[in-house]
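J.: just the structure for this:
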Amino acid sequence: MKRWICKVCGYIHTGNEPPERCPQCGAPKEEFRLLEENESAVDQIQSDQPAEFRQEVDVLVVGSGAAAFSAAITAKNEGCSVIMLEKASEIGGTTRRSGGGFWIPNNRFQRKHGIIDNREEALKYMVRYSYPHLYQPEAERYGAPQNEFALIEAMVDHGAEMTEYLENIEAFKLIEQINWTGKLQVDYQDHLPENRSIRGRVLFTQDEKGELTYGYALINSFKAWAEKNDIPILVDHRVTKILRDESGRAIGLEARNKGKLVSFSAKKGIIFGSGGYSHNPELMLHFQRGPIFGGCSAPTNTGDFVRLGGAIGAKLGNMSGAFRAQSVFESVLENPDGSNNLFFIPGDGVIEVNRYGKRVMDEKRNYTDRGMVHFVWDPNRAEWTNMLLFMVFDQRTAELWQGDPPYPMAGSIPPYMITSNTLKELGIAISARLEKLRNKTGGFALDEHFNETFAETVQTFNGYARTGVDSDFRRGDFAYDREWTTYPPTQPGGVQWPTDMSKNYTMAPLSEEGPYYAIILASSTLDTNGGPMINQHSQVLDYEGKVIPGLYGAGNCIASPTGNAYWGGGSTIGPALTFGYIAGLQVAKS
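T.: Below is the predicted model of the structure:
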């Protein structure tokens, strides 16, 4: 039997072929090398040492997404020499794939529209949502732990400051988001009593025409600034080791570039913005709180900072956390590294049911919170009851919102879509599809009484749609439901929407006649958000809570200040930009 060594971490695999990914560090199979018959893995690692430092700069930044660019640009603008090291062959990380919005409380656009975003009310909302089990409105720090609260304070105090700083140096140009109702965009938990300033916290970049742009445009704007201001971005550089001096200070990095080890020295500090671990199967299995299928983060997000930071004593936090979503299960199986997430459940004549044929939530809630519904555990049956959910809709909904994922354009039936002429036949078809997938799901199947319960569920929902009141899950009671995840048909074809009879346009009765459709949904990630813990200055902490000198972090690679919450649209990029900015300022002062 052959032995293969991972050139990144030294893991040894026995088999005729290398694994698709290293189970230890997540490196792809191309990073494995065949060991000679009598060759020692230890000898290989010891002999594969870098030469002298290739280059010395003030600041090294790992990654090239929102957090990394924010840090690099800030440090450069503060007078530091900077090099960025990117693991992939192209820049942008997960940010390039994203919608590109970022959540920033008390920003200048809110003030322009006369919205007063009170600091204490923002802090209350963020603690309440991130740490509901600890929240006490009258307690010190509202019940949050000291370091976690300090991070939330830093987000509130420096987020708007960051946007104005980066705008002033022309790293980007911003615009507020106005939703389809003509109002400033609303927060995801607009109905919580702690959330008093529910509008206007979501910002985007704008193009030369003044139009709102997305994640790729944010990255392109940052890249242009970096090129204009001489920040080298070295792609295909996978960082393999943090170098320290005798005092324990981080002073440099080793990286692998096309099979060769190179090293870099940092006089002031090292900032990681390298992404989470969504594409590291071992870390996902051992740290995530339930079954996860795929994620839309960059395929290179394999938890490098978890391994590298842990190796030098960084304290880990929020390791079970992630920014979540639902995904089209069968598309994930076909393309695990692709973007299969469902940010919205479009339309009105649509519900989600579990294997027992029951609705389990307000289908219009935000993607992170919907993603967590899949983690319900039944102690009697010893099962993940909602591991897979079934999105069910009628022909009318499919036609009106055609082309809006996951609905196909009219006349197309993608492989992941199940169709039948009656609801009973649809249940039978779902069951047959699950049988074909049983080796991928642990034998997950519909309950024997699914069809009877499912028929009752549809009848009940149709009644709610006619009265306008969802007595089970309050769908449509919240501004978020009505303004963000429900919107006019993309292909109305002359159809009036909503109808004059509609009492709650987030719901419409499923048609009395088929065809009907179903799509299997699973929980997935935008990216994980656990890793080395930082303080309010973006400095990485050790297990005693002390700063590791010279080492900083921001973005999805660190223990996120959000916990398990998604405060509003852009709650991934907002903190990433803010703590990258803080890191850039802090390292420049060191």
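
J.: please count neighbours and contacts with C-alpha atoms only from this point.
T.: Noted.

J.: against Ala429, how distant is the closest residue to Ile520 other than its chain neighbours?
T.: Closest residue to Ile520 apart from its sequence neighbours, by C-alpha to C-alpha, 6 or more residues apart in numbering: Phe390 at 4.8 Å. Look at Phe390 and Ala429: by C-alpha to C-alpha, to the nearest Å, they are 12 Å apart.

J.: before we go on, could you also do this sequence so I can check it against the first one:
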Amino acid sequence: MKREPILDCDVLVLGSGAGGLAAAVTAAARGLRVIVAEKEAVFGGTTAWSGGWMWIPRNPLATRAGIREDIDAPRTYLKHELGAHYDADKVDALLERGPEMVAFFERHTAVRFIDGNRIPDFHTTPGAGAGGRSVCAMPFDGRELGPLIDKLREPLSVTTIKGMALASGQDLAHFYRATRSLKSALYASRRLAAFAWHKLRYGRSMHLVNGNALVARLLKSAADRGVDLRTHAKAIGLMRDAERVTGARVEIDGIVHEIRAARGVVLACGGFPHDPARRAQTFAYTPSGREHWSAAPLCNTGDGIRLGETVGAHFDQTLDAPAAWAPVSLVPQAGAAAIAFPHLIERAKPGVIAVTRAGRRFVNEASSYHDFISALLDTTPAGDEVCAWLICDHRFQRRYGLGFSKPRPFPVGPYLRSGYLKRGATLEALAHACGIDARALADTVAAYNPYAKQGADPAFHKGSTPYNRVQGDAAHRPNPCLAPIEAGPFYAVKLLPGSLGTFAGLATDRDARVLDRSGAAIAGLYAVGNDAASMMGGCYPSGGITLGPAMTFGYLAALSLADAAPDAARAGVDSSSRTMQ
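T.: Down below sits the predicted model:
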């Protein structure tokens, strides 16, 4: 292949999710020359498909709302949640520097946040918070990106309404209530009308929300700071001298470039959710590496991790779990592979249960997506297919939808004809259609219903925690997560083990410097996002524990790179005492 002249920069970022872009923007704000190399045609990685929430306790938005907590509260929570996986250095880096990261992006970039002051942590262990620990990107007008909007990854299609993404909270709630509330119907009508105009005029929605808004705001900030943003740019090898990583060989539009990075390289390639070989190595239940369906983009194939290993980086898989588990269902696509739909919301609503093929419940359905699959893995006998079924009645499907199948006024027929949904006039008929033990399913529902009418669940305590209740239906009483399953026809959708991303990754320190097997930093090499081993040790204590650390450690990596002059970078510099206000 033809070689182009060498490109020079101070910082080379490989990948363009939240962690990589946070590093790029921060480094550029410190006056460094930055190149972002994204192998896909679009920027955003998994972040662009995500909910966009970041777990940042003691953040400025919470403080401005009068929510003040001592740092020992979230620290105590993580000590109980992470147990033997608790890393004091990284925890303190997140808790001490995360609020600073939010303040920096608010003051110096196009990133604006909304608060999660009513969003509780997943669990109720000591130190758990009832709110004030998370932020999300404020919705963004995509037209502000100019031509760059064409290089923004669109939201995951199956989680949208014909391409229109909905934000969590009131945006989504209005659509759920649209057939029962005039106010919500008017709100939904306005949103749909604006979306229709955007599709006609621009070919996509310009009202960006969730992780899509976060990426858009970071891209705008990067462009404003003069970051060189490259697509179709795949790293094929790191370059190093006797002392440090000095850059990378990157194939851009079919031509290999040598990009020299005077300060260092940041790996931010999204982990390995679509690398079957690495999955077989790390996922105990996938002997071939193919018994798993990730909702992350197909391009996340472990490139960054393999690049790191070529220069001696340590791949850390000694975690509680190797990935951020999530139940998914497979949505058939005409002439194409099925798409994994992540079940993040409807499991907590009143009137749905999850059962195994044996027809028995196995989990509090309103628990977090990670806990749900952890329970399914624990209950599935070795050698059996890991799967479950969500079961509901007609009322539930029409009110809340079931997975990819939308609620009223959307017709249910297409989901039945494609085979995505199963339906039965009776529970017995539904069980036969799904291959579930019919007698056991009938017994399970018969035992569940009387308690559900009373708002109780002595078997699994659905609706018993703040997180359960905030995910349920606040208008339903007495328990926002419980209702009987009574009137047919009945519906089911098959759930399979999936993930939102991987936790196992390259070992790093509190500045995101990549470590070798001896624990020494590899000079000039950093890893953020899912290329780095999760600082939570494979545990999942709250929503946003992927993006919060990704943004924070991307910020800290950039500070370390900025404060390490080329000669100093050879030895590595600790940025723990440095800030950027």
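
J.: looking at Phe390 and Ala429 of structure 1, which is more packed in?
T.: Phe390 (23 against 17; other C-alpha atoms under 10 Å).

J.: that one contacts Val353, doesn't it?
T.: Yes - contact status for Phe390 of structure 1 versus Val353: in contact at 5.3 Å, counting by C-alpha atoms under 8 Å.

J.: tell me, stretch 451-464 of structure 2 lands on which residues of structure 1?
T.: Under TM-score structural alignment, the match for stretch 451-464 of structure 2 in structure 1 covers residues 464-477.

J.: biggest helix in structure 1, by residue count?
T.: If you go by DSSP state H, structure 1 has its longest helix at helix 146-168.

J.: where along the stretch 51-200 of structure 2 do the strands fall?
T.: Counting by DSSP state E, counting those that start in this stretch, the stretch 51-200 of structure 2 has these strands, from start to end: 53-55, 113-115, 134-137, 140-141.

J.: with mean neighbour count and distance to Phe315 of structure 2 added, can I get those strands in TSV?
T.: Converted to TSV, the strands of the stretch 51-200 of structure 2 look like this (neighbours: other C-alpha atoms under 10 Å; distance: least, C-alpha to C-alpha, whole Å):
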stretch	mean neighbour count	distance to Phe315 of structure 2
strand 53-55	26	25
strand 113-115	18	33
strand 134-137	26	29
strand 140-141	18	37
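
J.: and the ones you listed as a markdown table, adding distance to Thr552 of structure 2?
T.: As requested, those are exported to a markdown table (distance: least, C-alpha to C-alpha, whole Å):
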| stretch | distance to Thr552 of structure 2 |
| --- | --- |
| strand 53-55 | 10 |
| strand 113-115 | 15 |
| strand 134-137 | 13 |
| strand 140-141 | 21 |
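
J.: and Asp567 of structure 2, which of those is closest to it?
T.: With C-alpha to C-alpha, the closest approach to Asp567 of structure 2 among the strands of the stretch 51-200 of structure 2 belongs to strand 53-55: 34.5 Å.

J.: how much does that closest one stray from structure 1?
T.: Following superposition, strand 53-55 of structure 2 is found to deviate from structure 1 by 1.2 Å on average (mean C-alpha distance after the TM-score superposition for structure 1).

J.: against which helices or strands is that strand packed?
T.: Secondary-structure packing of strand 53-55 of structure 2 (3 or more C-alpha pairs under 8 Å, 6 or more residues apart in numbering; DSSP states H and E): strand 134-137, helix 547-563.
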